[in-house]
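**Student:** Give me coordinates for this.
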Amino acid sequence: MTGNATNVTCAAREPLLAAAERHNMLPIAVLVATPVSVCIERQGPRPANRTVPQDTVIKQGKGMADSYRRLKSEGFPEIVFSDSLRRLSDAEDAAERGELAGAVARPTGEEW
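**Tutor:** From the prediction side, this is the model:
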């Protein structure tokens, strides 16, 4: 499961957990924290039909932060948190080498 604007609610994640169970896979929540200010800034170059209203971006950012606190109780035994896609790529490389079983970190402040 990748935490993003499309699955910041428990109800949106339920089908992902069900799919993992159906396929006998370990559900792992992967969150890449992009500050809301950066998300809003990135709206600029998007075509008009692909922009998201600022209040929606702010709501989704809050939803992401709130979701983090509940992921384990929802059924995600592993939570991988990264503050950048590059770090996530490094973690993926380590996992492929068998050096990473999973990581749990707590985001703080402007990371959300």
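
**Student:** rest of the way, CA atoms for contacts and neighbours
**Tutor:** Will do.

**Student:** Which helix runs longest in the protein?
**Tutor:** Criterion DSSP state H: the longest helix present in the chain is helix 54-68.

**Student:** for that helix, packing partners?
**Tutor:** Here helix 54-68 touches helix 36-41, going by 3 or more CA pairs under 8 Å, 6 or more residues apart in numbering; DSSP states H and E.

**Student:** Give me the contacts around the helix it packs on.
**Tutor:** The contact list for helix 36-41 (CA atoms under 8 Å, 6 or more residues apart in numbering) reads 54, 57-58, 61, 112.

**Student:** Please generate a structure for the following sequence too, so the two can be compared:
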Amino acid sequence: MALIVNEIFYSIQGESSWSGLPFVFVRLTGCNLCCLYCDTPYAREEGSPWDMESVLARVKQFHCPRITITGGEPLMQEQTPVLVRRMIEEGLMVTMETNGSQDIARVDAHCIKIMDLKGPSSG
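**Tutor:** Okay, the predicted model is just below:
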């Protein structure tokens, strides 16, 4: 089963306790919220199907051990926990940004979850 990927890119982390460090970002498509202040509204619908091996191969091309899986809401896709587990098995440090609306229990315990809870006034 494919993941719908919006973009994969290398950049400096600007949020969390890892600010200032290089990361590879895997932005997955889809979100169940429509926050008025969203900085990536294009990630709600834009993206293309990638098989798991292609995502892993692209991530490895950057030679960076730190990965952030983001969205949209990454847990809207059933294969996200599988991707996280595969990355951890490859020896990568994985963080995942989530809006907290989806069950994180299915995500590998070694994944660092960064939860940004959205209140009713967010849209």
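
**Student:** what's the TM between chain one and chain two?
**Tutor:** Overlay of the two chains. TM-score (TM-score structural alignment, normalised by the length of the first structure): 0.38; 59 aligned residues with a CA RMSD of 3.2 Å.

**Student:** still on that earlier bit, which positions in the longest helix of the first structure come out as buried?
**Tutor:** Neighbour counts over helix 54-68 of the first structure (16 or more other CA atoms under 10 Å) mark 57-58, 60-61, 63-65, 67-68 as buried.

**Student:** quick revisit: what's the closest of the contacts of helix 36-41 of the first structure to Leu85 of the first structure?
**Tutor:** Closest approach between the contacts of helix 36-41 of the first structure and Leu85 of the first structure, by CA to CA: Trp112, at 14.6 Å.

**Student:** Can you verify Val94 of the second structure is assigned to a strand?
**Tutor:** Yes. Assessed by DSSP: H, G, I helix; E, B strand; the rest coil, Val94 of the second structure belongs to a strand.

**Student:** if I look at it, how far off is Thr80 of the second structure?
**Tutor:** Val94 of the second structure sits 12 Å away from Thr80 of the second structure, going by CA to CA, to the nearest Å.

**Student:** same thing with Leu56 of the second structure?
**Tutor:** Distance, Leu56 of the second structure to Thr80 of the second structure, using CA to CA: 12 Å.

**Student:** quick one, which of those two is more surrounded?
**Tutor:** Per other CA atoms under 10 Å, whichever of Leu56 of the second structure and Thr80 has more neighbours is Thr80, with 20 against 15.

**Student:** the helices in the first structure, which residues?
**Tutor:** Using DSSP H, helices in the first structure cover 10-22, 36-41, 54-68, 71-74, 85-96.

**Student:** Please name every helix or strand in contact with the shortest one.
**Tutor:** Meaning helix 71-74 of the first structure. strand 78-82.

**Student:** tell me which strands and helices the strand it packs on is in contact with?
**Tutor:** On a contact count with 3+ CA pairs under 8 Å, 6+ apart, strand 78-82 of the first structure meets strand 28-32, helix 71-74.
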